[in-house]
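In: structure of the sequence below:
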Amino acid sequence: MKQITTGTNTTGIATSPLDSKELIEAAQAIPPSSPGSEADAAAVRTEYARESGTVGSVPPPASLKGVIKAAGELIQGRPPALLIDKLGERLQFERSGTRLYEALIAKYDAEGGFDGGPSRADLEAIRDDELRHFDLLRRAMERLGADPTAMTPGADVIGLASSGVLAVAVEPRINFGQSLQALLVAELTDNDSWRMLIDLAVAYGQDEMAAEFRVAEQHEARHLELVRSWLSSRLALDARGAPATTTPQQAA
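Out: Now for the predicted structure:
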C-alpha cells in the first residue's frame, strides 16, 4: 500500500518566502488583464443559463406497448418522461458504479489490502451487485416500453457528475486507500438516489417496480456501511503509521 509521506511539495508559497513576497507585491501592483468584476462574470453565466437549451430529452417509446403505457400515464396526469428519465439516470450511475469497482479491484491487485479493509472478493461482490442493479433498471425501462440504451437528460447529468469519482479511481498516483473516498461519495449518492426513485415509482403506481428497487436499496445500504468501515480502518492505520498487511501477490 502506498503511504502518505512528507516530500518535496512546492505548491505552497511558504516554501519560498522571498519569491512569495514578490509575487504578492506584483499582484497588488499590476491591475487585472481585463476589465470587469465578479459581478460581470456572474451576469455572463446567468445570460448563458437563460439562453442555453436543455441537455437532452427523453426519446419516444420504442414499442407499441410503450406508446399505450405512455398515453395511459398522460391521461392520469403523470408525465411518463419523468419516470423514464430517472430510471435512465439510475441506470447510468449503476453502470458507472460497476466501472468504479473494477478500477478499485485493479488497484487492490497492484497494492494489496490492509487490516479492516476489503478483500478482493468483497470488491467483486459489490461490483456484481452494481451490475445486477444495472440489469434491474434495464428491465424496468423495457417493461415501460422505454429504450435503456438512450441517454436521458438525467443520465447525462449524473454521468458528468460522477466523472470526477471515476477519475479518482483510475488515476494511478492515487493509492487504493485514498480511492476509498471516491467509493464513499458514490455510495452516499447511490443510497439517496434509490430512495427517491422508489418514492417516484410508488407515485406512478409501479408497486412491483418499487418492491424490486427496495431490495437494491438494501444492498446499497450495506455497501455504504462497508465502505465507511473500510475508510475508517484505513485512516486509523495511516494515523499510526502502520504498513499494509497484505502484499499485492497475496491479494492476487
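In: okay, CA-based contacts and neighbour counts for the rest of this
Out: Noted.
In: how near is the residue nearest the centre of the chain to Asp135?
Out: Residue closest to the mean C-alpha point of the chain, counted by Cα atoms, centre = their mean, is Ser162 at 3.6 Å. Distance of Ser162 to Asp135, computed by Cα to Cα, to the nearest Å: 19 Å.
In: could you pull out the strands for the stretch 51-200 of the chain?
Out: For the stretch 51-200 of the chain, strands defined by DSSP state E, counting those that start in this stretch do not occur.
In: show me where the stretch 151-252 of the chain has its helices.
Out: For the stretch 151-252 of the chain, the helices defined by DSSP state H, counting those that start in this stretch occupy 153-161, 163-170, 176-203, 207-240, 248-251.
In: closest one to Ala110 among those helices?
Out: helix 248-251 (5.4 Å; Cα to Cα).
In: how about the closest one: buried residues?
Out: If you call a residue buried by 16 or more other Cα atoms under 10 Å, then helix 248-251 has these buried ones: Ala251.
In: off-centre distance for it?
Out: 28 Å (Cα atoms, centre = their mean, to the nearest Å).
In: same for it, what does it pack against?
Out: Judged by 3 or more Cα pairs under 8 Å, 6 or more residues apart in numbering; DSSP states H and E, helix 248-251 is in contact with helix 80-111.
In: Ser163 - how many residues pack around it?
Out: 12 (other Cα atoms under 10 Å).
In: would you quantify the distance from it to Gly97?
Out: 11 Å.
In: residues contacting the residue nearest to the centre of the chain?
Out: Counting by Cα atoms under 8 Å, 6 or more residues apart in numbering, Ser162 touches Phe93, Ser96, Ala186.
In: I have a second one here; can you model it like the first so I can compare?
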Amino acid sequence: MENEIHTGTNRTGMKVSPADARKLLEVRELQTTMPDPEVDAVALRAAYLAEAGPVGSMPPPPTLRGMAGTAMKALAGKKMHVLLDKIAERAAFERTGTRLYDMMLQKVAVAPALPAGMTIDGVREIRDEEHSHYLLLAAAIETLGADPTAMTPCADVTGVQGMGLVQAMGEPRLTIAQALSTLLAAEVIDNASWELLIDLAQQFGQDELVAQFTEALAAEQRHEATVRQWMATALTEEAGL
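Out: Purely as a prediction, here's the structure:
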C-alpha cells in the first residue's frame, strides 16, 4: 500500500526527553500563574467579539420574481433570505466536495494499490454526483429568483471551513486511508447539513425542492457508507489484519 505508516524517527513526544519535558511544564506553570498584566487576552478577544459585525450580507433579489417571492414570504413572517443563504451554503460545500474527489482521483490514479473494493470508477461516480448536487442547488437558487453566483454569509463561512479539508487532501504524503478519512469528514458534515436544509425547505413549503433535496441526501448517504467501508478496509489492510 502506498505511503504506509511505519515506525521511524519521530521524536515529537515529551517522553523522549523527560528532563526537557519537566522544564517545559515549569515554564507553562509560570505562564499560567503569572500572566502579563499588560495583556489580558481573554478581555481583548471579548472586545473583538463585541465589536464584530456579521460575516457579509445577503444580496437583494436580482429579479422581479425573487422580489415578489421575498415580499410574499415577508408578509407571512418568513425570511426567504435565510433559506437562500443555506442553499448557497450547500452549493459552496458541494463545490468543495467536487474538488476533494478530483484530488482523490489524482491520488488513486498513481497509487500502486487500492483497498479491496475501492476503484477509480467508484471514486469518479461519487465525484460526478457531488458536482450534480452543486448544479441542482444553483438551479434551486435561480428558481427562487436569486443569484447563484453571489457569495452569501453562510457560503463564505463554509468555504473557509472547507479550506482545511482541501489543504489536508492536498498533502502528497497522505496514505489512502488518511485521504479517505478526509473525505469521510466531508461526507459526515454534508449529510447532516442536507438534513437541516430539507427541514428548512419543508417549513417554507418548497415541496418540489424538498423532493429534489431528499434524493440528493439519499445519494450523500450512499457516499458516506461507501467511503466509510473503503476506509475500514484500508485500515484493516494497513494493520495486517
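In: one step back: who wins on neighbours among the contacts of Ser162 of the first structure?
Out: Busiest of these [other Cα under 10 Å] is Phe93, holding 26 neighbours.
In: touching, it and Ile158? I think so.
Out: Yes: with contact defined as Cα atoms under 8 Å, Phe93 of the first structure reaches Ile158; the gap is 6.6 Å.
In: of the helices of the stretch 151-252 of the first structure, give the one that comes closest to Gln28 of the first structure.
Out: Across the helices of the stretch 151-252 of the first structure, closest to Gln28 of the first structure is helix 163-170 (Cα to Cα), at 34.4 Å.
In: tell me roughly how far that closest one lies from the second structure on average.
Out: Helix 163-170 of the first structure, aligned to the second structure and superposed, deviates on average by 1.1 Å (mean Cα distance after the TM-score superposition for the first structure).
In: buried sites along that helix?
Out: So for helix 163-170 of the first structure, counting by 16+ other Cα under 10 Å, buried means Val165, Leu166, Val168, Ala169, Val170.
In: for that helix, packing partners?
Out: Against helix 163-170 of the first structure (3+ Cα pairs under 8 Å, 6+ apart) you get helix 80-111, helix 176-203.
In: quick one: contacts of it?
Out: So helix 163-170 of the first structure is contacted by Ser96, Arg99, Leu100, Ala103, Leu104, Ile174, Ser179, Ala182, Leu183, Val185, Ala186 (Cα under 8 Å, 6+ apart).
In: could the residues you listed go into CSV alongside distance to Ala251 of the first structure?
Out: Listed next are these as CSV, based on distance: Cα to Cα, whole Å:
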residue, distance to Ala251 of the first structure
Ser96, 24
Arg99, 20
Leu100, 18
Ala103, 15
Leu104, 13
Ile174, 18
Ser179, 17
Ala182, 21
Leu183, 19
Val185, 25
Ala186, 24
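In: now the residue nearest to Leu144 of the second structure when sequence neighbours are not counted: how far from Ala92 of the second structure?
Out: In space, and not counting its chain neighbours, Leu144 of the second structure is closest to Gly66: 5.9 Å by Cα to Cα, 6 or more residues apart in numbering. Using Cα to Cα, Gly66 of the second structure is found at 21 Å from Ala92 of the second structure.
In: what about the two, which has more around it?
Out: Ala92 (25 against 20).
In: give the buried residues for stretch 108-128 of the second structure.
Out: For stretch 108-128 of the second structure, by 16+ other Cα under 10 Å, it's Val108, Leu114, Pro115, Met118, Thr119, Val123, Arg124, Ile126, Arg127.
In: what about the last one, distance to Ile198 of the second structure?
Out: Think Arg127 of the second structure. Counting by Cα to Cα, the gap from Arg127 of the second structure to Ile198 of the second structure is 22 Å.
In: Asn191 of the second structure now?
Out: In terms of Cα to Cα, Asn191 of the second structure sits 11 Å off from Ile198 of the second structure.
In: before we move on, the earlier item: surely the residue nearest to Leu144 of the second structure touches Ala140?
Out: No: contact criterion Cα under 8 Å: Gly66 of the second structure and Ala140 do not qualify, at 11.9 Å.
In: lovely, talk soon.
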